[in-house]
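[1] prediction below, plus the sequence it came from.
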Amino acid sequence: MSIDMQLQVTASLLRRGDMLDRLSNGLTLLGALFGLSQSLLDGQGFWSATCSGGLLLLGLGQKYWALRVAFDADLFQRLAERAENLPEHTLSLDQALTTLNLQPAEHGGRPWSERITGALKLLRNQALLVAAQVLLTLFFILADPWLNFAG
């Protein structure tokens, strides 16, 4: 597969992080509303605080990865559109990232396969946090009747 196609495919995959981010935003909002409603109603106390706090922390962590994934998606897309001068653009990119302290100088000049692998790892980290949010939400939805009963 040509490098411009690899860059296009990677950018397309990384743009899927936006869907994960929107799902996470909803779950984070759900956690905040759940925690607020329970504190106003003085309901379950510990368990509602645990659920809402967990959802909020996971949401904040996910937001960090979402920002990094979106940044990489834009970079890969721009580079794919200018793939005919990729070596020149790679050097400019490395210089810009190093100047802005977004990349250590020793990471410059890496092969594109490593860069693509690293970018997809960011997306995987984001997906793992969203999955943890979904599981935590499902756990508390299913466990809520027993938590109320147990007191």
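    Arrived safely. All values reported here derive from a predicted model rather than from experimental measurement.
[2] C-alpha only now, for contacts and for neighbours.
    Noted.
[3] now do the lengthiest helix in the chain: distance to the chain's middle.
    When the chain is parsed with DSSP state H, its longest helix is helix 112-150. The chain centre lies 10 Å from the centre of helix 112-150; the measure is CA atoms, centre = their mean, to the nearest Å.
[4] what comes up buried for it?
    Using 16 or more other CA atoms under 10 Å as the test for burial, helix 112-150 gives 115-116, 119-120, 122-127, 129-133, 136-137, 140.
[5] try stretch 43-52
    Those would be 47-49, 51-52, for stretch 43-52 by 16+ other CA under 10 Å.
[6] let's have the residues you listed in TSV, adding secondary structure.
    Formatted as TSV, the buried residues of stretch 43-52 follow (DSSP: H, G, I helix; E, B strand; the rest coil):
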residue	secondary structure
Trp47	helix
Ser48	helix
Ala49	helix
Cys51	helix
Ser52	helix
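[7] and the comparison structure, right after this:
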Amino acid sequence: MKMNFTVLSGLLQSTRGLLLSGYVAFGLSFMLLLQSNSPGLYRFSALLFCLLLLAAHHYLSIRALFDARLLEALAQSEQPLHEVTADLDQSLIQFKLMPQAKAGRGWTERFQGCIRLLKAQACLLFMQYLALICLAFWTLTINYQAS
């Protein structure tokens, strides 16, 4: 079971690369918006959308890194798993990071939640690059029509 903690912790730590890629997508989108000849309201709306995607991506990255560090600490713990789990649940509830109703879940369910978090982050990254591609076509179209 401890190997599951170690493997999933390592996987969740790969979130840094995903986040950096998201920042690249945002930076390129921002540069395209600066070069666009489109009206200000459209540029502002597109920039706001890209910022919201980046903020959501950044939030998920923070959550994934937090989970990675928790899993790493649990893997290194010498206490029995059921005691560590109870302590973890109590701490998360105390700091209002987890609702009381989720206490006592099994580790299979928790691991699946971590994987869903990583998949959600990958989905947001995909959305950022899709927005970049749409902005590129939009900028090319606007600039072509202006000339």
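    Perfect, thanks for sending it. From a predicted model like this one, the values you see are computed outputs, not experimental measurements.
[8] how much does the longest helix of the first structure stray from the second structure?
    Compared with the second structure after the fit, helix 112-150 of the first structure shows a mean deviation of 1.3 Å (mean CA distance after the TM-score superposition for the first structure).
[9] which strands or helices does that helix pack on?
    helix 3-15, helix 17-41, helix 46-81 (3 or more CA pairs under 8 Å, 6 or more residues apart in numbering; DSSP states H and E).
[10] the same query, at a cut-off of 6 Å, please.
    helix 46-81 (3 or more CA pairs under 6 Å, 6 or more residues apart in numbering; DSSP states H and E).
[11] what count of nearby residues applies to the aligned residue in the second structure for Asp18 of the first structure?
    Alignment note (TM-score structural alignment): Asp18 of the first structure maps to Arg16 of the second structure. With neighbours defined by other CA atoms under 10 Å, the count for Arg16 of the second structure comes to 15.
[12] Ala119 of the first structure pairs with which position in the second structure?
    That one, Ala119 of the first structure, aligns with Cys114 by TM-score structural alignment.
[13] do the same with Leu100 of the first structure
    That one, Leu100 of the first structure, aligns with Phe95 by TM-score structural alignment.
[14] how about the contacts made by the aligned partner of Ser48 of the first structure in the second structure?
    Superposed on the second structure with TM-score structural alignment, Ser48 of the first structure falls opposite Arg43. Contacts of Arg43 of the second structure were listed using CA atoms under 6 Å, 6 or more residues apart in numbering, and none were found.
[15] quick one: Ala127 of the first structure from Val69 of the first structure, how far?
    11 Å (CA to CA, to the nearest Å).
[16] sorry, back to before: how far away is the match of Ala119 of the first structure from Leu74 of the second structure?
    For Cys114 of the second structure, the distance to Leu74 of the second structure - CA to CA - is 14 Å.
[17] all good on my end, thank you.
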